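Colleague: here's my sequence, what's the structure:
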Amino acid sequence: MAAPPAAELGPDRPDGRPVRRTRPARLVLHAFLCVVALGWLAPVLLAVYASLRPYQETAKDGYFSLPRHLSLDYYRQAFTQSGMSRNFVNSMIIAVPGVVVTLLLASFVAFAVARVRVRGGLVLLIMFTAGNLLPPQVLVTPLYVMFNHIALPYELSDSQVLYDSYLGVIAVQVAFQLGFCVFVLTNFMRALPEEIVEAAIMDGAGVWTQYWRITLPLCRPALAALATLEFTWMYNDFLWALVLINDPEKLPVTSALNNLRGQFFTDYNLLAAGSVLVALPTVVIFFVLQRHFIAGLTLGSSKG
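Modeller: Modelled structure (predicted):
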């Protein structure tokens, strides 16, 4: 390991070891990052703080006052009044298969472009990437009309069309997230050593073995990072469920927050408690996949 430059070393300690000086630029960078982090955390911390206080107290003293009463009662009310338990299940029915199918299809395309090097692979990659540039709101009306004309058996949809079914929302989520995942996985696979696949080919490995048993395990950091991002995006989506689902029993958990809003009055402390409950699964997913997520984001940031 190379020794730090002499300019960064201060006077020696009593035990003879040099003291590393902290450069002013690094102090400024750390201060800036702390300010940005606090800026992102401030709304979340304020929502948690408000959810623990009665609305009458914050209405009288303001949200930035010291609390007189703290309780978890709003969390119980939010969970029971909004019917959130059923909506949580609906979100999982949409998000979990959506993430799995998206990553599976994206890895197929990325492997074909980066490793098999199919003819026209670059054009295929550009097409998938360009799909991310299309605003989803432009397709709301065409998809609504089309989904009402696509028939499905009763086993897949009780409405017997793609509209008002979990399958329709999953299909839209996969379609809109596929391009981003293909772009990320393609660049990840291109960074993998060619010698690994060449050695497998010399041992008689076919295309499926190269993909499933060699390339895909090496892509675990990228897949974990994408799984975290995709689950967050699909779980938090409100637009497509609102447009493509009519049955209130099938709506995801993001729509449950609407049930906490009154016609003439809204208790924003209760709404804050509901928002915290809705955000919990994404926080859990991040902490479970944190190590792989960071490894996927930092790939290529250092050599050796």
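Colleague: all contacts plus neighbour counts: C-alpha atoms, from now on.
Modeller: OK.
Colleague: quick one: distance of stretch 72-85 to the chain centre.
Modeller: 25 Å (CA atoms, centre = their mean, to the nearest Å).
Colleague: can you map out the strands along the stretch 1-150 of the chain?
Modeller: In the stretch 1-150 of the chain, the strands defined using DSSP state E, counting those that start in this stretch lie at 9-12, 18-20.
Colleague: who are the packing partners of the first one?
Modeller: Which is strand 9-12. If contacts are counted by 3 or more CA pairs under 8 Å, 6 or more residues apart in numbering; DSSP states H and E, strand 9-12 sits against strand 18-20.
Colleague: which one of the strands of the stretch 1-150 of the chain lies nearest to Pro142?
Modeller: Of all the strands of the stretch 1-150 of the chain, strand 18-20 sits nearest to Pro142, with 62.5 Å by CA to CA.
Colleague: ok so, going back, which of the strands of the stretch 1-150 of the chain sits closest to Ile201?
Modeller: Here strand 18-20 is closest among the strands of the stretch 1-150 of the chain (CA to CA), at 50.0 Å.
Colleague: let's see this one next, to set against the first:
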Amino acid sequence: MFPTPIAKQSRSRQLTYQTLLPVALILWLLPLIAVALFSIKPGSDFAAGNYWGWPSSFEGLTNYGKVFFESNMPRYLMNSVFITLPTVLGAIALSSMAGFALGIYKFKGNLLIFFMFIAGNFVPFQILMVPVRDLTISLGMYDSIQGLVLFHVAFQTGFCTLFMRNFIRALPFPLIEAARVEGVAEWRIFFFVVLPLMKPALAALAVLVFTFIWNDYFWAVVLTQGPSAQPVTAGITEFNSQFRAAYHLMSAGSIVAAFPPVAMFFLMQKHFIAGLTLGAVK
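Modeller: Prediction:
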């Protein structure tokens, strides 16, 4: 029913696996390797067709210096921080409370409300582009950080609620019953009994939502149009001009933009894995 672990297979299969795994990893990382390579090359190398060859000169310090000191990249990075952090906090806070209510209380319409949260995840966000843009304009939130935060929280809460509700339902219910017998208020049960047990799930969800929001490009382009509110994913296009694209600067900017979510994952890796696997084996 399940594949045999590689450690129990024949030596020839183990050698094949050990040989092909680095090759597959390199192929998977090839686009990132290309971007990192271009970030230290001069712009003339792209025009000359030197895509994979040795750089004609190493311009890493120059390219990254221009990204940080001769462009709006610092502003875009701060915009991404101001958009991502409130969104993560807002989505997790709302989904934790919604997940607690849907996972603990039994009432008429519980499953219907839960299915509505799930159904929202199946709506292609491209078809929402025009109505969401019109709504931000009517609310006076177009091209603003507040508008992006509001709609990111709204769109992420459905997935987060699905995650938190299923996690809370796996918790030992006798703990909650014991707290009720002792006369503990429901809000105290949530904050002092359930919430501490949800730390692995909260950490895993924080990493996922942080990555989703930081890497978002679609809504950044639809709901913003300038450096006053655009996040870094949309701000990288600033290095394009009408007749020429500075691919070496775009590559350097892409590496800078990719660093925060990668660092976030490695810092939270232990909690992230624990949150995804907790309850998988009983």
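Colleague: if we can go back for a sec, to Phe286 of the first structure, which of the strands of the stretch 1-150 of the first structure lies closest?
Modeller: strand 18-20 (34.5 Å).
Colleague: other residues contacting the closest one?
Modeller: Contact with strand 18-20 of the first structure is made by 8-13, as judged by CA atoms under 8 Å, 6 or more residues apart in numbering.
Colleague: CSV for those residues, including neighbour count and distance to Ala224 of the first structure?
Modeller: Formatted as CSV, the contacts of strand 18-20 of the first structure follow (neighbours: other CA atoms under 10 Å; distance: CA to CA, whole Å):
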residue, neighbour count, distance to Ala224 of the first structure
Glu8, 12, 37
Leu9, 14, 39
Gly10, 13, 42
Pro11, 11, 45
Asp12, 11, 45
Arg13, 9, 44
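Colleague: okay if I get those residues as JSON lines plus distance to Gln263 of the first structure?
Modeller: Shown next, in JSON lines, are the contacts of strand 18-20 of the first structure (distance: CA to CA, whole Å):
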{"residue": "Glu8", "distance to Gln263 of the first structure": "63"}
{"residue": "Leu9", "distance to Gln263 of the first structure": "66"}
{"residue": "Gly10", "distance to Gln263 of the first structure": "66"}
{"residue": "Pro11", "distance to Gln263 of the first structure": "69"}
{"residue": "Asp12", "distance to Gln263 of the first structure": "70"}
{"residue": "Arg13", "distance to Gln263 of the first structure": "69"}
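Colleague: closest to Val182 of the first structure out of those residues?
Modeller: Glu8 (43.0 Å).
Colleague: how much space separates the residue lying closest to that closest one once chain neighbours are set aside from Gly10 of the first structure?
Modeller: Nearest non-adjacent residue to Glu8 of the first structure, counting by CA to CA, 6 or more residues apart in numbering: Arg21, 5.2 Å away. Counting by CA to CA, to the nearest Å, the gap from Arg21 of the first structure to Gly10 of the first structure is 6 Å.
Colleague: please apply the same query to Leu277 of the first structure.
Modeller: In terms of CA to CA, Leu277 of the first structure sits 50 Å off from Gly10 of the first structure.
Colleague: again with Glu57 of the first structure
Modeller: Distance from Glu57 of the first structure to Gly10 of the first structure, by CA to CA: 54 Å.
Colleague: the first structure: which residue goes with Gly158 of the second structure?
Modeller: Under the alignment defined by TM-score structural alignment, Gly158 of the second structure corresponds to Gly179 in the first structure.
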